[in-house]
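Visitor: test case, fold it:
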Amino acid sequence: MQLNTASRAWKPLPPGNVTLNGVPYESWPSNISGDATLSWSHRNRVTQGPGTLLVPQDVAGAYALEGSVTVEVLVGGVMKRSWPGLTSTSKIYTEAQRRIDDADPTKPVQFRIKPVNGTFTGTVRTTPEFTMVLSQAFGAPDVDYPPIHLPAGVANLNGLAMMDTNTFVVVTSQRHDTLNLMGTTQQRPPSRLITVTSAGISNLSGSSSLTGLVNGDAGASRFLNSMSCVVDSSGNFFVIDNDSALRRIDSSGNATTWLDLSAYAGDFSRGYGHLQGAIGSLTIDASDNLYVFTNYTRQILKITPAKAISILAGGWAVGEGNGTLVDGTGTSARFSFGCQLAADAVGNLFVQELVGGGVFDGTLRYCTAAGVVTTLKDRSGEGIGQMAVIGSDVYYSGYFDRYFGDGHLGVNKCTPAGVVSTLVRWVPTMGAPGAVLGIAHLSKDPGGFLAFCGYGPTQGNPLVGKISSGGVISQVWAGS
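Guide: From the prediction side, this is the model:
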């Protein structure tokens, strides 16, 4: 077949041999780490090819450029940057520029390449989508937060909540007392609640040296081993203490035993020794409904502000063993021991199965407000740690020094549909200034995105900080 044309094309040919970080078009990557380098070869409608033969678009070779090239960057389908008049054969879109262009690190990126010659614009090439996995970018400590040292001897960070966007409330434990459990001497750390602000740290409730389950004002109150921490819409904090006591602490530090959950604690002998208390996790929704996980009866309890208790999901029967996962509705669902919970505004829950080497370590599940339980992601080498829900998505960290299976610590996001993406990753460096070696707890920051408490810059040193929606960590306060 012969095709006769009146003349050659007037418009410039689009660039050929388009690559992303050296990877050719036909093998275009779905995600990259670090900067994105777009490269191409010039093509020329006059000089390229022998005689009048048509030349494949991505044939190897370099030719004289006609005019110039315009490169545009689209993030989530919206154009964010444009570089007109380029005469080179590459352009770098940096990780820093990506952070600035859109705060959501999960949105896909595309390049659009336009050949321009005078008043003519040739065929525009739009690349496939890809995601830029943003590495850790430690921000300078917030200017409102000078370095503040934790009192000597603090051993554990047991919970975190935000009093407001400028005030962290951390549940800590310090001195260790001995406690006899089932004939075995164990260590039980007394706890207290401290606040961290720009003015320094202060005691909110409890004692650093005296233990007990004592209600009273900030100075008189005593705690045994408080775990988890949430705050309601009135500024009251709730913690789990002494395995099954749900205690409330107001903003002045006055502590009361709000609810005794010992009737729901179950049989201690069905647990995994003394690893966790009878009530293992606590979360709250926007209507101030509390949700707890009972370790020995394997149930999620819903507790209304009026203290009405109902079983949302889960259960255990004789002969089922300690670790059978079953999706289902209400009491037909089954969980393992030691689940962590995180609620969205309307009472849908993300459920993280046993951490610390358990057979289901890393399994993430979803429980709707109606009690329907499904599995979002099974065990995949990720030690899921603490969680916080922003909107309808959950953000979760690697559990202390449990890496994400690739030598990195970080924070991932998972949607209710089970789609996992990365907010931030980094390689922990022992002794490096500003390093975060582990995240112990995550919390929603009412004035920002995420708050956390963890460990660094040397192993065992506690710190608190914030993580922006763009994945930038600012260390706010570090213990000595």
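
Visitor: C-alpha only now, for contacts and for neighbours.
Guide: Will do.

Visitor: wait, G159 sits on N225?
Guide: No: if you go by C-alpha atoms under 8 Å, G159 and N225 don't touch, sitting 11.0 Å apart.

Visitor: shared neighbours of those two, anything?
Guide: Common neighbours of G159 and N225, using C-alpha atoms under 8 Å, 6 or more residues apart in numbering, do not exist here.

Visitor: which stretches in the chain count as helices?
Guide: Ranges of helices within the chain are 95-101, based on DSSP state H.

Visitor: which stretches in the stretch 251-400 of the chain count as strands?
Guide: Ranges of strands in the stretch 251-400 of the chain, per DSSP state E, counting those that start in this stretch, are 255-260, 279-284, 290-294, 299-303, 309-314, 328-329, 340-343, 349-352, 364-367, 372-377, 384-390, 393-398.

Visitor: deepest-packed of the ones you listed, please.
Guide: Comparing the strands of the stretch 251-400 of the chain by mean neighbour count (mean count of other C-alpha atoms under 10 Å), strand 349-352 ranks first with a mean of 28.

Visitor: here's the other one to compare against:
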Amino acid sequence: MPLKNLNANPHHPASIKNSFFLLAIVALFIAACGNELEFNKVPASSAVSVSTLAGSGAQGSINSTGAYATFYQPTGVAVDAAGNVYVADFRNNLIRKISPTAAVTTFAGSTEGFANGTGTYALFNQPTGVAVDVAGNIYVADNINQLIRKISPAGVVTTLAGSGARGNANGPAAGASFNYPQGVAVDATGNVYVADYGNNLIRKISNTGMVTTLAGKDSAGANNGADTSATFNQPTGVAVDAAGNVYVADEGNNLIREISPAGVVSTFAGSGARGADNATGTKASFNGPTGVAVDASGNVYVADYGNNIVREITPAGVVTTLGVTGTTASKLFKGPYGIALDVAGNVYVADYGYNMILKISK
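Guide: Below you'll find the predicted structure:
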């Protein structure tokens, strides 16, 4: 599987070098401040604050409240209508749930492996992305198992799509194949979209259980165009708006792409060069974006992983750094990987390096 330089590469089950000194400092600082660590900074465009919703900063799988809970390199996050936050806890092979009162529990999973079942009787292998539908069902990109899993509100885990073999086969869900799927999103009618990282494709699982290629072909590139004439390079995050436009964090290309309901792929923002320039459309730059989310007004939010910042893109394509500017911004995050929104417009970030779930309140 393709690797990028890191400290931490959630695309590959390689060993990771972690800064235990930094984590210790973070944990001590949180303990000194209480359960909620607030970072109030000068806003770039609107008044926001960044706080720790859950996680001490130490690696672990402790279920507790707020900063007393622990995660191990979380990569995906989703929020339901009731304000519950679901986390793809990558290294722990778990799906965690954070209640509106910040109580952290294990929603599904236990050790590494594959098994369908209820709650902790189910098994995952390095889950990377999560999404939640209007009925409260959770969808999981089960990365190493090459599967898309579904969890009912009661915690019953099933396989939605994938045979378990690596590949790019379309067709009925059970016979389809993926290649290290990274991100998932679901629309209002129950269609599921998958950032198929290893295949450089965006896949669609219809609400009738058919898997198709929405856009891209099985080769890396940055071509815009219709359907399979377009190309991606390691797409990692995916989101869908109410109109059916699909947004893609095209990590290898340092771009945010848009797929129209007609299947036409365009570059929504980014020049393709690595950078952190705030500008409009293709004059802006990103550095390995991994997560993307969209609000009801059409604003797109990006986990700009390589820059350690969160970006906001207006419907007109104007890119800003959310809430903070300059070097201060990069100190708030250490590998922001997954991103999600609640109904009030608050932003949630799965911070891979800090082992935390952070909340950006507007």
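
Visitor: sorry, back to before: can you redo the strands of the stretch 251-400 of the first structure as a markdown table with distance to V154 of the first structure?
Guide: Shown next, in a markdown table, are the strands of the stretch 251-400 of the first structure (distance: least, C-alpha to C-alpha, whole Å):
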| stretch | distance to V154 of the first structure |
| --- | --- |
| strand 255-260 | 21 |
| strand 279-284 | 22 |
| strand 290-294 | 26 |
| strand 299-303 | 31 |
| strand 309-314 | 35 |
| strand 328-329 | 42 |
| strand 340-343 | 23 |
| strand 349-352 | 27 |
| strand 364-367 | 31 |
| strand 372-377 | 35 |
| strand 384-390 | 20 |
| strand 393-398 | 22 |
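
Visitor: could you pull out the buried residues of stretch 320-337 of the second structure?
Guide: For stretch 320-337 of the second structure, the neighbour count (16 or more other C-alpha atoms under 10 Å) marks 320-325, 329-330, 332-337 as buried.

Visitor: take the residues you listed and keep only those in strands.
Guide: T320, T321, P336, Y337 (DSSP state E).

Visitor: tell me the contacts of the second one?
Guide: Right, T321 of the second structure. Taking C-alpha under 8 Å, 6+ apart, one finds A44, N278, I309, V310, R311, E312 in contact with T321 of the second structure.

Visitor: now do it against L23 of the second structure, distance only.
Guide: 25 Å (C-alpha to C-alpha, to the nearest Å).

Visitor: residue in the first structure matching A293 of the second structure?
Guide: Counting by TM-score structural alignment, A293 of the second structure lines up with A388 in the first structure.

Visitor: any idea how far its match lies from T37 of the first structure?
Guide: 34 Å.

Visitor: again, but for L210 of the first structure
Guide: 59 Å.

Visitor: next: P147 of the first structure.
Guide: 38 Å.

Visitor: spatially nearest residue to S82 of the first structure (excluding sequence neighbours)?
Guide: Distances taken as C-alpha to C-alpha, 6 or more residues apart in numbering place E72 nearest to S82 of the first structure, at 4.3 Å, with adjacent residues excluded.

Visitor: got it, and T256 of the first structure?
Guide: Nearest to T256 of the first structure is N215, by C-alpha to C-alpha, 6+ apart, at 5.0 Å.
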